[in-house]
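>>> Dropping the sequence and predicted coords here.
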Amino acid sequence: MAAPLNSKTIAFLATDGVEQIELTRPWKDLQGAGANLHLISLKKDDIQAFHHLDKAHTFPVDKVVTDVNANDYDALVLPGGVANPDALRQDRDAVSFVKHFFNSHKPVAAICHAPWLLIEADVVKGRTLTSFPSLQTDIQNAGGKWVDEEMCDDNGLITSRNPQDLDAFCARILEVLSQV
């Protein structure tokens, strides 16, 4: 039997400072379901992941955000960490890449601090989402509704609070992608 996602190509957008488990766990689950995955970043070099504030592993980048087209992807995964989304939201090409997924009505999954990038892309207004609790005010100020739940799915915008929510987060990503 073929894997349920073997026809899907998924973009992971991350840079230095990404929370390692928020990158590796969804990656493992999606890869196990047969999806084709690309790690996209701001630079071609490896990116440095962290386990909270401690350096963890490095990961090779497949493509640079300036060289990709969002039309080539079925969905987008945005891992968190504090430094990762903070750096990404300052890059015009990364923000534009994220916004394209919303304009195309494609699934986007963001965990922990990753909704900072959604706020910068101006795609939060009128949406319900969750995040690391410190982003609650930022989300509300951007016109979104923040909820304290392990996973929230607002019409294909899948969000979770932190690594403890990865089971629900990854399960919902797989469910949504198997239906598109």
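Structure received. Numbering: from 1, shown residues only.

>>> alpha carbons only for contacts and neighbour counts from here, please
Fine.

>>> if I look at the most centrally placed residue in the chain, how far off is Asp154?
Centroid-nearest residue in the chain, with CA atoms, centre = their mean: Leu78, separated by 1.3 Å. Counting by CA to CA, to the nearest Å, the separation of Leu78 from Asp154 is 16 Å.

>>> And the strands in the protein?
For the chain, applying DSSP state E gives strands covering 9-13, 18-19, 36-41, 47-51, 54-59, 63-64, 75-78, 108-111, 128-129, 145-146, 152-154, 157-160.

>>> Tabulate these (TSV), appending distance to Cys170.
TSV is the format used below for those (distance: least, CA to CA, whole Å):
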stretch	distance to Cys170
strand 9-13	13
strand 18-19	15
strand 36-41	15
strand 47-51	19
strand 54-59	20
strand 63-64	23
strand 75-78	10
strand 108-111	9
strand 128-129	16
strand 145-146	20
strand 152-154	12
strand 157-160	9
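
>>> So for Val95, which of these sits nearest?
Closest approach to Val95 among these (CA to CA): strand 9-13, 10.4 Å.

>>> next up, a second structure to put side by side with the first:
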Amino acid sequence: MLQGKTVAFLVAPEGVEQVELTEPWTAVEQAGGAPRLISTKPGRVQAFHHLDKGDTFEVDATVDQVSVSDFDGLVLPGGVANPDFLRTVPAAVRFAGDFFSAGKPVAVICHGPWTLIEADVVRGRTITSWPSLQTDLRNAGANWVDQEVVTCTEGPNTLVSSRKPDDLKAFCQAAVDAIGG
């Protein structure tokens, strides 16, 4: 379903929720796609299991070394620290926003929408997230709903969103479907 498709996974150098990185990554691989780990710094990123350190993962490229044209879709994993850091890095915010300008699918989970709020791309979109982001998303013009997975096509691209790790099975399937077209 994703044969020949390359998917960017944008994460901060530290703080990504490991399962929200690894399960979608595996789903992309199993669908025949090529996931690539993009960060703001070269080297390795430190993942977390909630507040405890998890594994580290090798960065494929930094955000300033790639272009949206290199990818068929974007996945934004959560964790609290991950998107909180990314939204402070203009190149990362621009990279995420450029997927919307290019009409390419984006999948986001948990706290990941913070990066999209900063990119000003959620206005008029229906989205879900970790519940504590609902006010932020509504203030940014989004229609926040409490659902396992939401696939929104009310804009220039398909936006898939989920709330939490418990939603990963549905999130992974919807993300693969959206990126696969």
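Received, thanks. Quick caveat, the model's predicted, so the values are computed rather than measured.

>>> can you tell me which residues contact Pro35 of structure 2?
Thr6, Val7, Ala8, Phe9, Trp25, Val28, Glu29 (CA atoms under 8 Å, 6 or more residues apart in numbering).

>>> any idea how far it lies from Ala107 of structure 2?
13 Å.

>>> For the residue nearest to the centre of structure 1, what is the corresponding residue in structure 2?
When structure 2 is aligned by TM-score structural alignment, Leu78 of structure 1 is paired with Leu76.

>>> Could you list which residues are in contact with the closest residue to its match other than its chain neighbours?
Once flanking residues are discounted, Leu76 of structure 2 sits nearest to Val108: 4.7 Å by CA to CA, 6 or more residues apart in numbering. Taking CA under 8 Å, 6+ apart, we find Val108 of structure 2 in contact with Val75, Leu76, Pro77, Gly78, Leu159, Val160, Ser161, Ser162.

>>> Can you tell me what Val108 of structure 2 aligns to in structure 1?
Matched by TM-score structural alignment, Val108 of structure 2 corresponds to Ala110 in structure 1.

>>> on that earlier part again, could you look over the strands of structure 1 and pick the most buried one?
Most buried of the strands of structure 1, by mean neighbour count (mean count of other CA atoms under 10 Å): strand 18-19, with a mean of 30.

>>> after superposition, how close is it to structure 2?
After superposition onto structure 2, strand 18-19 of structure 1 sits on average 0.1 Å from its aligned residues (mean CA distance after the TM-score superposition for structure 1).

>>> by contact count, what packs against that strand?
strand 47-51, helix 83-88 (3 or more CA pairs under 8 Å, 6 or more residues apart in numbering; DSSP states H and E).

>>> If you compare the directions of the first one and strand 36-41, what angle comes out?
Calculated by axes from the mean of the first three to the mean of the last three CA atoms, to 10 degrees, strand 47-51 of structure 1 forms an angle of 90 degrees with strand 36-41.

>>> what packs against strand 47-51 of structure 1?
strand 18-19, helix 20-32, strand 54-59.

>>> Arg87 of structure 2 against Thr115, yeah?
Yes: contact criterion CA atoms under 8 Å: Arg87 of structure 2 and Thr115 qualify, at 4.7 Å.

>>> who's more crowded, the two?
Neighbour count, other CA atoms under 10 Å: between Arg87 of structure 2 and Thr115, Thr115 has more, with 26 against 22.

>>> what's near enough to touch the more buried one?
By CA under 8 Å, 6+ apart, the contact set of Thr115 of structure 2 is Pro83, Asp84, Leu86, Arg87, Val93, Ala96.
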